[in-house]
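Peer 1: sharing a model prediction with you, sequence too.
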Amino acid sequence: MGDRDLAATPAGTDGAGACPRCGAYKHTPRSPELKRDVTRRINRVVGQLGGIRAMVEEDRYCGDVLTQLAAVESAVKAISRVVMRDHLETCVVERVRAGDAEVVDEVMDLFKKFM
């Protein structure tokens, strides 16, 4: 498998996420550009959420709060698309090339979460 996999996969891991016994996670190296982009986007969303909190505390108009919530939701979906694209172009391709067809089920489960 590629260098994106957990260096030493503990027994009992299901290949997706953390080991239920030891808590170890798969390791996924990301490019500095992707990290900067995703971090920038997340920081923007965090700022937007802080603004929405202030709007609620200030009893701002519900329609304005909902508009800002929709903007945050859209921004989070955009982050998900960026990470999904990277996952498909790297992790999934590597696993398919290595003959791991189970990755298709994992990807389908991920798609279900976004539909």
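Peer 2: Okay, I see it.

Peer 1: only C-alpha atoms from now on, for both contacts and neighbour counts.
Peer 2: Fine.

Peer 1: okay, buried residues for stretch 60-75 please.
Peer 2: Across stretch 60-75, burial judged by 16 or more other Cα atoms under 10 Å covers 65, 68, 72, 75.

Peer 1: for the protein, which segments count as helices?
Peer 2: Secondary structure of the chain (DSSP state H): helices at 32-57, 62-87, 93-97, 102-114.

Peer 1: take a look at this one as well, against the first:
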Amino acid sequence: MGVGPEMAEPVNEQAAECCAQEGTLRKSHHSEKVKNNLISRLNRIEGQIRGIKGLIEKDTYCDDVLNQIASVQSALNGVGKLLLEHHLKSCVIERIQEGDMEVVTELMTTMNKLIK
């Protein structure tokens, strides 16, 4: 799938503000809505982790703890999917349009880490 002239404009409202380069450091600049969504999800996950710690401290049946761990892993995958979607729709497209094909290698490396 190529990126043609029809993709010259940002594909969503976050695209223009997602990624900026300051020197050699790349930074994301998500909209407040996206950032708040990610933070809210991570706060819930943080609470789930504390809950799992409490279950272990209370000697809760292993299968129940393992089910809670699976729930946390699923929630983290959801955060990763959301972040990946916004990254693809903004940062990656923007860098490809700028002729920076290194972003594809970077993305593949990151995706390989995510799907281990």
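Peer 2: Nice, thanks for sending it over. Quantities reported herein were computed from a predicted structural model and do not represent experimental measurements.

Peer 1: quick one: TM-score?
Peer 2: The TM-score (TM-score structural alignment, normalised by the length of the first structure) is 0.81; 99 aligned residues with a Cα RMSD of 1.4 Å.

Peer 1: coming back round to it: tell me the one of the buried residues of stretch 60-75 of the first structure nearest Val83 of the first structure?
Peer 2: Top of the list for closeness to Val83 of the first structure, among those and by Cα to Cα, is Ala75 at 12.6 Å.

Peer 1: save the helices of the first structure as JSON lines, and put in distance to Asp5 of the first structure too.
Peer 2: Converted to JSON lines, the helices of the first structure look like this (distance: least, Cα to Cα, whole Å):
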{"stretch": "helix 32-57", "distance to Asp5 of the first structure": "18"}
{"stretch": "helix 62-87", "distance to Asp5 of the first structure": "12"}
{"stretch": "helix 93-97", "distance to Asp5 of the first structure": "9"}
{"stretch": "helix 102-114", "distance to Asp5 of the first structure": "13"}
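
Peer 1: closest one to Ala8 of the first structure among those?
Peer 2: Minimum separation from Ala8 of the first structure across those (Cα to Cα) falls at helix 93-97, 16.3 Å.

Peer 1: which residues belonging to that closest one are considered buried?
Peer 2: So, applying 16+ other Cα under 10 Å, buried residues of helix 93-97 of the first structure: 94-95.

Peer 1: ok, now stretch 36-44 of the second structure?
Peer 2: 38, 41.

Peer 1: sorry, back to before: out of the helices of the first structure, nearest to Arg4 of the first structure?
Peer 2: Among those, if distance is taken as Cα to Cα, the winner is helix 93-97, at 8.6 Å.
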